[in-house]
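S.K.: next come a sequence and a model predicted from it.
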Amino acid sequence: MKRFKLINNIFGWFTFAIAAVTYLLTMEPTASFWDCPEFIASAFKFEVGHPPGAPLSALFGHFFSLFAKDNSHVAIMVNSFTALCSAFTILFLFWTITHLARKVIIKSEADFTKANIIGVIGAGLVGALAYTFSDTFWFSAVEAEVYGFSALFTAVVFWLILKWEDVADEPGSDRWLVVLAYLMGLSIGVHLLNLLAIPVVVMVYYLKKYTPSFKGVLLALLGGGVILGAILYGLIPGFVEVAGWFELFFVNQLGFAFNTGLFVYIILVFSSLIWAIYESYVDKNRLRMYVSFILAVSITGIPFLGARLLVGLIIIIGLSVFFYYRRSKISARWLNTIVMMVVMVLIGYSSYTIIMIRSSANPTMDQNNPDNLFSLRYYLNREQYPDSPLLFGSTYNAPVKFVADGNGYAPVQKEKGHSFYSLKTKKSAGDKDEYIVVGHKGDNEYEMDEHFDMFFPRMYDSNPRSIEAYKYWGKITGLPVSYEYCGQQKTDMKPTFIENMRFFFNYQINFMYWRYFMWNFSGRQNDMQGNGEVEHGNWITGISFIDNLLVGNQEKMPSQLKENKGRNTYFMLPLLLGVIGIFFLLYGGKSGIEKFWLIMLLFLLTGIAIVVYLNQSPYQPRERDYAYAGSFYAFSIWIGMGVLGIIRLINKYLTKLPRTVTAAIVVVFCLGVPALMAQQNWDDHDRSNRYTCRDFGQNYLSSCKTNAIIFTMGDNDTFPLWYNQEVEGFRTDVRVCNLSYLQADWYIGQMKREAYSSKPLPISWDPKDYEPGKNEMVEVDSLMPSLDVKTAYNFILSSDPQTKIQGQSFIPTNHLFLPVDAQQVIKSGTLPASRASEIIPQINFDLRRGVSRSDLMIIELLKENNWKRPVYFAISIGGEYLGLKDHFELTGLTYQIVPVGAKGAGVGVNTDELYNNMMTKFKFGNIADPKVYLDETTLNMCHSHRAMFVYLIGDLIKKGDVVRAKKALDYCNKVIPGSTVRHDFGSLHLAEFYYMLNEPAKGNAIMDDVANDCVENLDWYLSFDKSKLGGLSDQINQNLGILYQILRTCDQAKQKNILNKYLPRYTEYTKRLQI
C-alpha cells in the first residue's frame, strides 16, 4: 500500500508536469477575445466585471499579476494562473481515477500486485492525459477565463469526497465535509458550475453510510437536489435579500445611516451561528439547540428560496414541526456539522464583499455599480439579462394578452416582482440617508396569451431568425389555436409538444451538447462556428466511410476545409475507450456498479442538466462547449477505466501471457490515444506568439484623435479596448462608451466622471432624469413637423404635466435637427478650413415610434459636445447609427462623425488619416506568421482590416494618388497575406486594384486563389445527394456569384489566363444546375 501511494503520487505529479508544460507553452501571451480582456483588467486593478462577477478569481489573478515585470506582461501572468489551475485539475483527475480504479480491482493488501498497480496507474495516466489534450478543456486552459479555476474546484471537491470515503468511519472524519463546504463557498466567487457536484457528494456519502436500495438512492438524489437548491436559490440570493430587509428597516424606518442594517445583520448572523455551534457542541439543552439551529439557518436566508418571504416562513414552520416530531432521533453531531458547513460556505461566499468595496471606490470599470446591498442583489441575480423559461412558459409566437379598458384595449402587465431600490439623491447636506423604489422586476413586461403556454418550453424566442431555426430543427407544422385578441377571434399555429421535444433533442441535446461531446472524443470538422451547415463545426471521426455519410465526400472536400487547423480526427478511439470503461464498471461487481453511477451522475449533472437549465435559443454568438467541460471530465474517468477493461479482457482470453506484461503492453498502447489527441490538437490550441486581441484593440484606439469618444457595442470591440487602457495604459485619453450599457443609469453616471486622462462625457442631464424607470424609452408623436434637439430635450425633461402622456415623457415630432456651428467645427480641427464649404447647416435625426435612453444619450452628447471633441463609432456596430451614417468618415476601425454629407450620401473616407493610421499606427498581432494559429474570431477581425485597406486603396486610386495606392496595396498583402488569411470575395477588389495599377500578375494570383476555392467548394457541394442539395442552395449560389464576378472582372481587365481557366467550369456548373 505504501509503495502504491508513493508511485501514485509520483505519477500524479508527472501528469501535472505534462499538463503544466503543455498549457504554459501554448497559452496566449496577451489577452484573448471575448471576456478575457475584461477578466484581466478586473484582476489587475480589482475592478468590477460583468455580472455575476468572479471576485475570488480576480483575487488570485491579481496575485499572479504582481509577478509581471511590466504592465505588458500582466496578461501572460494571469493566463499562467489559469494554465496552472488547469494543470492541477489534471493532477486531481489522475488521483480520482486511480482511487476509483483501486477500489474496483484491489480488494485487499494481497491485490497490490505489479500488474494491478501498473493497470491502476495506467488508467490514471490515460484518462488524465486524454482530458489534458481534449479540445474543450485545452481551449479554456490557455486563456484568462474562469473555467480553468472552476474546473479545479470540481476536481478537488470530487477527489476530497472520495478521500473522505477512506476515513469516513474514523473519528473526526466530518472535518472533510467541512472543508468541502468551504471549497463550495469559495467556488461561488468563481463560477456556480462547481455546485453541481453537490448531488455527487451526497451520493458518495449515502453509499458509504447506508446499504444501497432503490428507495435510498432516490432519497439521496432528492437530498442532493435539495442541498443544491438551498445554496443556489436559498443562501446565495437569500443572504443578500434578508440583509436588505434589515438595511431598509434601519435606514428608512429608524433613520440610521447607510449600511447600518447590513452591519447589524452580519453581527446577528454570526452570533446566531456561534450560538448554534455552541449548543450543538455541548448538547445540554435540546430546545435551545433546536431553536438556535433554526434561527441560524433562517437568518442566513436559506429558507427564502427565490427571495420569497412566504416560502421562507412555510419552510421555517415545516422545519420546526419536523424537529418537534423527530426530536429524539436528531443527532447533535449532525446539527453541529451542518452549522459548521453553513459557516464555511458563508466564509467562502464572503469574497463578494470585494465587489461592494471596490465598487464603492468608483473604479473606471464598475459594471452595474454594485456598491450597496440592493445593486449587489441586482448584480448577483444577473437581472439585466432576460430570463428564459424552464418548466412552464410561452412559445415563440405567443401574442401579448389584451383586456378591455375605458379607451379600448390595453396589454396586461405582468405581476410585479420584488422592488428595485436605489440611494435617494440628497438635495442638501442635512437630508437623511434613504432608499427609494425605482422599479420592480417585471416592469414593462406583459402577459402572453395562455393558449400558447406549454410545459417544458424549448422554443420561446420571438426573434425572426430564431423562429426560422425552430421550424428547421423542430420540423414544425403546428396545431391551430383559437384565441381572442383585442375583441377579435384569431387562429394561429402553435407548436405541438412533440415538435417542442423534437427541437430539444435535435438542437439542444444533439447539436448543442452531443456535437461538442464528439468534438472531444471522436473528432472535429473545423473551427468554424456551426449553425447546422454541412461544412461548419460538425463532429467527424477520421474514418472515411462514416464521415462521408455525416458531412459529405471527404475526398472532394475543399482544401480550405482540409487545411483548417481545427480539423482533428481521433478515429473515435477516446470514445471507444470510454465505452469500454463503462462496461468494465458495469461488470465490475457491486463496487464497479456504484462507481459507474457516481460518474454517470456527475456526467449528467454537468452535461444534460446544464442543457435543460440553459434552454439555449438558436444562433448563439459563439460555440458553448466550455459550459459542458465537467461532463467531459467525467467521461475521461471512464476512458481511464477502459484501460482496465482491456487488461481484464486480454487476461480472460490470453491466460498464458504474464499479467504484468499484459498490463504494461495495454497501458503503452492506450497511451497512444492521448498522444494522438495531443498531436491532432496542438496546432489549433497553440496560441503562443499571437497578439491579435491586444493589437486589434489598440488599432481601434489608434483610429481616434486625441481626447476622442468612441462608441462600441459588443465584447470584441469593447473588452480589448478596456484591456489596453486599464492594463497597458494605452491611449487613456480616449473615452470608450459601450452603447449596450448606455441604456443603464449607472453607466451614464460613470461616463460623466473623469477616467485617467479622458474628460467626462458632455452629458447635461441630472441623475434624476435618467434614474431607473425614467426616460428608458421615450415615445415619439408626430404633432410637429420638426424641432431642434435643444428644444426637444427641454420638452422631455420638463416637469410640466402638459409635456407628458400618462405621466411619461414623449417627443412631439419624429424629426429632430442639430444646428452645426461651422466656426467651432473649424476651430476644433474636426474639419480643416479648406473643407469649410462642405459643412452642412444641420444634422437631421429621423426618429421611430420610440427612442431608447441610449440613443437619447448619443444625441445629447452630440448637442453638448458641439464638435469640441472628435466622436467615433466602431465599424463593428451594426444598424443605421441613428441616421448618422451619411455623416461618417472612415478613419481606420472607426467612423468619425463630421458635419458633411447629405441624405443617402453614405460613408466617406478621410484618406490621409486612414492612410496614416493603417500604414504607421496599426499593428497586426503576428498574423503573417504561418505558425500562429488564427481562429474564426481572429480571422473575422483580419478580414475587417483587409476591408479597410480596400476602402483606403480605392479612394487613393480615385484621387489619382497611384504611388500611395500601390504602397498600401503591397503593404496590405504583406501584413495580411493570403497564405494565412485566405482571400475571399472581399479580396477581389485588391485584384482589381492591381489591374488598375498595371500589375496583373499579382491580381491574377488573388483571382486564381479565390476562383480555385469556388471551384473546390462547388465540386464538393455538387457531390452531395440531390436530396441534400436544397439545403446547400445558398452556398452554391454564393460561390457561383463570386465565380461570375471573377470572370466578369477578368474579362474587363483582359486577363485571358484566368478567364480561359475558369469559364469552362462556370459553364459546366450552370448547365448542371440548369441556370
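M.R.: Structure received.

S.K.: going by C-alpha atoms from here, please, whenever you check contacts or count neighbours.
M.R.: Will do.

S.K.: most remote residue from this structure's center?
M.R.: residue 656 (55.0 Å; Cα atoms, centre = their mean).

S.K.: wait, is that one part of a helix?
M.R.: No: assigned with DSSP: H, G, I helix; E, B strand; the rest coil, residue 656 falls outside any helix and is coil.

S.K.: ok, it to residue 644 distance?
M.R.: 18 Å (Cα to Cα, to the nearest Å).

S.K.: what does residue 41 give?
M.R.: Applying Cα to Cα to residue 41 and residue 644 gives a distance of 46 Å.

S.K.: likewise for residue 209?
M.R.: Computed as Cα to Cα, the residue 209 to residue 644 distance reads 27 Å.

S.K.: these two: who's more crowded?
M.R.: More crowded of residue 209 and residue 644, by other Cα atoms under 10 Å: residue 644, with 29 against 12.

S.K.: show me what the strand or helix carrying that one is packed against.
M.R.: Residue 644 is located in helix 629-653, with elements delineated by DSSP states H and E. Where contact means 3 or more Cα pairs under 8 Å, 6 or more residues apart in numbering; DSSP states H and E, helix 629-653 is packed against helix 74-105, helix 114-132, helix 147-167, helix 573-586, helix 589-605, helix 659-670.

S.K.: including distance to residue 223 and mean neighbour count, could these go into CSV?
M.R.: Below are the helices and strands packed on helix 629-653 laid out as CSV (distance: least, Cα to Cα, whole Å; neighbours: other Cα atoms under 10 Å):
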stretch, distance to residue 223, mean neighbour count
helix 74-105, 24, 26
helix 114-132, 30, 27
helix 147-167, 16, 22
helix 573-586, 25, 22
helix 589-605, 14, 19
helix 659-670, 39, 18
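
S.K.: the structure to be compared is supplied as follows:
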Amino acid sequence: CIKEKYYVGATIFTSFFLVIIGYSTYATIFIRAQQSPFINENDPSTLPKAISYLNREQYGDWSITDRAQSLKNSSYANRWTKNRQKPTSKEVTDFVIDYQFTEMYYRYFAWQFIGRGDNNWPLLTKNGNYIKSLDGINPFRYTIPFAFLFGIIGFMYHFRRDWKRGLAVLSLFAATGLMIILYLNQYDPQPRERDYSYVGSFFAFSIWIGIGLAGLSEFIQKLFNDKKGISVIASLCLITILMPITMLNTDFKEHNRSGNYVAWDYAYNMLNSCDPFGIIFTNGDNDTFPLWYLQEVEGVRKDVRVVNLSLLNTDWYIKQLRDYDPPIPIQMNDNDISNIAPMRWEPREMKVAGLDGNIDTGLSWTLNPTYHNKFLRVQDIMIYRLIDACKWKRPIYFAVTVSDDNRIGLDDYLQMEGMVFKLHPQKVTSINYEKMKQNILQSPDVDYIIRTPEQFTEYNASGQGIYHYRNMNNPDVHFNFNIQRLVQNYRASFLQLVINSINGNNNEKKESIEILNSMEEYFPSKTLPYNNDKLELQVAQIYFMLGDENEYRNRLKNIEERDRVNSETLLSVGQMYLQELNDYPKAYDVFKRLYEKDPNNIEYMYASVQSLARMEKINEAIKILENWLIKYPNDEQIKGLLNSLNEQLGS
C-alpha cells in the first residue's frame, strides 16, 4: 500500500540517491589531490578545480553538430575529400557514416562480439593511395560468432516478452554507444583506438546475450518436451564451454603479456639517455606515463625531471614543476603562472647566456610564432624560460618523438644521442656518434638496472651498451601494431648512426654493417615488421651504399610484394631498379603495375616507356605513347618523345 501510494516519490528519491552514490566515487580524486602526490594531473584539490577537472575544461570546447568542421580539422581529410576547405555534403555524410559511425563504433562493437581482424582495415586517400592499416573485422575469428548471434536472439526475445524493459536496455545501449559518437564528433585520426569509450554499450549488449541464452534454453526445453531440463543443461554447458575455449585458443597469445617488456624498456632507455639530474621534454602520454611509472614505482632515475609539453600549457603543471622534487628553478610566483597565456608574437632573435654567463657566447636563434603564425603557445614560452632559468647547471634534453615545431627552433643546438636530443650552448653536429653508439647498443647484462645517478655515472664510464631490448626478437611474444610502430623509433636511431658514419664522420663500412646487423638482431623484421615503407626503403638504400647488393634487392622485393604499398613508395622502388641496379625488366614490372592502376598518370606512363626503351622494346614503348595521345592529343611533350622513338626505330 505504501509502495503504491508513494511510488512516484520513492522512484524520484531512489534515482536521486543512486546518482549521488555514483558521483560520490569522484570524491577519491578530490581526496587524493589533497595529499599532493607526485602525479597529480589538474590538481583537483579545491572544489572549483575539481569541477573544472570533471568538465574536462583543459580540452576546450568543440561543436557537437558541425560535422564539416571535424572533417576539415582531420589530418586524414584526404581520405574523405579532395578539397579540405570545401567538402561537399556527400563527403561530409560519408565521413560521418564511414568514419565516425562505422570505423569508430561499429568496428569496435564487432571486435567485442564478432571478431577482431589483424591489421586488415586499409586506410586509403581519395586518390587510392595507401596510408596505413587498422585492425578491422574478422567474422570467422571464432569460427561462429556465438556472442553476436545470442545477443541478437536476446534482443528479439526481450522485446517480445517485455518491450518496456527491452526499451530501457536499448536506451542504455544507444546512450553509451551511438549517442556518444554524435556528442564527441571525432576527427580523423584519433591518437589511439577508442574502444574503451563504449564499454557501457557493450555491457548493455551483454545483457541481451544472457537473455538470449535464457530464450534458447526455453526453446530447447519446449522442443524436446524436457520437463526435467536435462537437455537444456547439456546444451547450455556445451555452449558456455565452447565459447570461452574457442576465444581462449584464438586470443591467448595476443592477450598474453608475459615476456613483453617493450614499454618498461622504452621508458628505461629514455631515462638512461639523460645525464644525472637532467630535464627531458616529452611529447605526450605514451612518452610520459611509462617514464613516470619507472620513476615512481620502480625507483629508476628519479633524479631526471620529465616535462610533458602538452601539460606545460597548464598553470597547475607549471606550479608542480616549480614546487615538487626535484624542483626546476622557475622564477615565477603563483599569480604570474595563473595569468600566463599565449602571446602575440613576431619572429625575433632570442638569446640564452653561455656557460660563462656571457649572453654573446650562448644560444642565439630566431624564434618564430608557433600557433597560427601569430602567437607563441604557453609551452613554447615555458621551454624558453626553463632553459634560461637552468643556466646550464642541469642538462636539458628533448625526446626524439618531440616534433620539430615543438622544439622552438633550437635544432642547430640539439645533438642526437639515441632516444633523445641533448641541448648544447653552442651549435653542434647533428649526432654525437660515440655517445649515441654506446646508448643504442644493448647492455650485455639486461638484468642490471641503473636506478641512481651514481650507478649511471659508473656504468656509463665502462663504455658498455646502455639500452635494453628484452625479448623483442622473440617470435613467441605478441607485438601489436602500436608496438611495431614504436619500434621504428629505435630503428631510426640505428639508421641515423649508420648514415652519419657513411657521410664521413666515422667512415668505416665494417662498423656500419655491424650496427645494421645489430639492429636486425634486436628487432628482426620477421618478428617486428617495418610497417613503414619509407623506412625500409631507407634501409635498402643504406645496404646498397655499403656495397651489399643482395640485401638491397631483398629489401626492395619485400616492399614490392606487399599486399598494400603506397604508390609513391612503389614508384621509388621502380626507379631504384631502373637507375641503380639497371634491372630494366624488374623496373618495368613495377611501373606497369602502377600504370595499370592509374592509367591517367603521366609519371607512371613515362616511367614504363623509359624502362621499355632501356630494354630496347621500342615498339611496345611506341604503342603506349600512341594510346596516351589518343586520350591527350595535344600533349606536345609526348609527341616529341614519340617522334624520337620512331626515329630510333627507323635507324
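M.R.: Yep, it's here. Everything numeric in this text was worked out from a predicted model, so none of it was measured.

S.K.: which one of the helices and strands packed on helix 629-653 of the first structure lies closest to residue 310 of the first structure?
M.R.: Across those, residue 310 of the first structure has its closest neighbour in helix 589-605 (29.7 Å, Cα to Cα).

S.K.: tell me which helix or strand comes right after the closest one.
M.R.: Next along from helix 589-605 of the first structure, by DSSP H and E: helix 608-614.

S.K.: in that following helix, what counts as buried?
M.R.: 608, 610, 611, 612 (16 or more other Cα atoms under 10 Å).

S.K.: the second one matches what in the second structure?
M.R.: In the superposition onto the second structure, residue 610 of the first structure corresponds to residue 180 when matched by TM-score structural alignment.

S.K.: and its match, what is it in contact with?
M.R.: residue 198 (Cα atoms under 8 Å, 6 or more residues apart in numbering).

S.K.: could you check how far it is from residue 105 of the second structure?
M.R.: In terms of Cα to Cα, residue 180 of the second structure sits 10 Å off from residue 105 of the second structure.

S.K.: need the overlap of contacts for these two.
M.R.: What both residue 180 of the second structure and residue 105 touch, as defined by Cα under 8 Å, 6+ apart, is the set residue 198.

S.K.: need the helices for the stretch 451-600 of the second structure, in chain order.
M.R.: Counting by DSSP state H, counting those that start in this stretch, the stretch 451-600 of the second structure has helices at residues 453-461, 481-500, 509-522, 533-545, 549-560, 567-579, 584-597.

S.K.: and the ones you listed: which comes nearest residue 207 of the second structure?
M.R.: Of these, the one closest to residue 207 of the second structure (Cα to Cα) turns out to be helix 481-500, at 31.5 Å.

S.K.: by contact count, what packs against the helix or strand harbouring residue 673 of the first structure?
M.R.: Per DSSP H and E: residue 673 of the first structure is located in helix 672-685. Judged by 3+ Cα pairs under 8 Å, 6+ apart, the packing partners of helix 672-685 of the first structure are helix 114-132, helix 135-141, strand 568-569, helix 573-586.

S.K.: counterpart of residue 684 of the first structure in the second structure?
M.R.: Match for residue 684 of the first structure (TM-score structural alignment): residue 254.

S.K.: wait, its match sits on residue 476?
M.R.: No: contact criterion Cα atoms under 8 Å: residue 254 of the second structure and residue 476 do not qualify, at 10.2 Å.

S.K.: my guess is residue 159 of the second structure contacts residue 168. True?
M.R.: No: using Cα under 8 Å, residue 159 of the second structure is not in contact with residue 168; the gap is 10.3 Å.

S.K.: which one of the buried residues of helix 608-614 of the first structure is nearest to residue 982 of the first structure?
M.R.: residue 611 (35.2 Å).

S.K.: show me what contacts the closest one?
M.R.: With Cα under 8 Å, 6+ apart, residue 611 of the first structure has these contacts: 508, 509, 512, 513.

S.K.: got a quick ChimeraX command for the buried subset of the residues you listed?
M.R.: Isolation of the buried members of the contacts of residue 611 of the first structure (16+ other Cα under 10 Å) is achieved in ChimeraX through the command below:
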select :508,509,512,513
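
S.K.: closest to residue 896 of the first structure out of the contacts of residue 611 of the first structure?
M.R.: residue 512 (40.0 Å).
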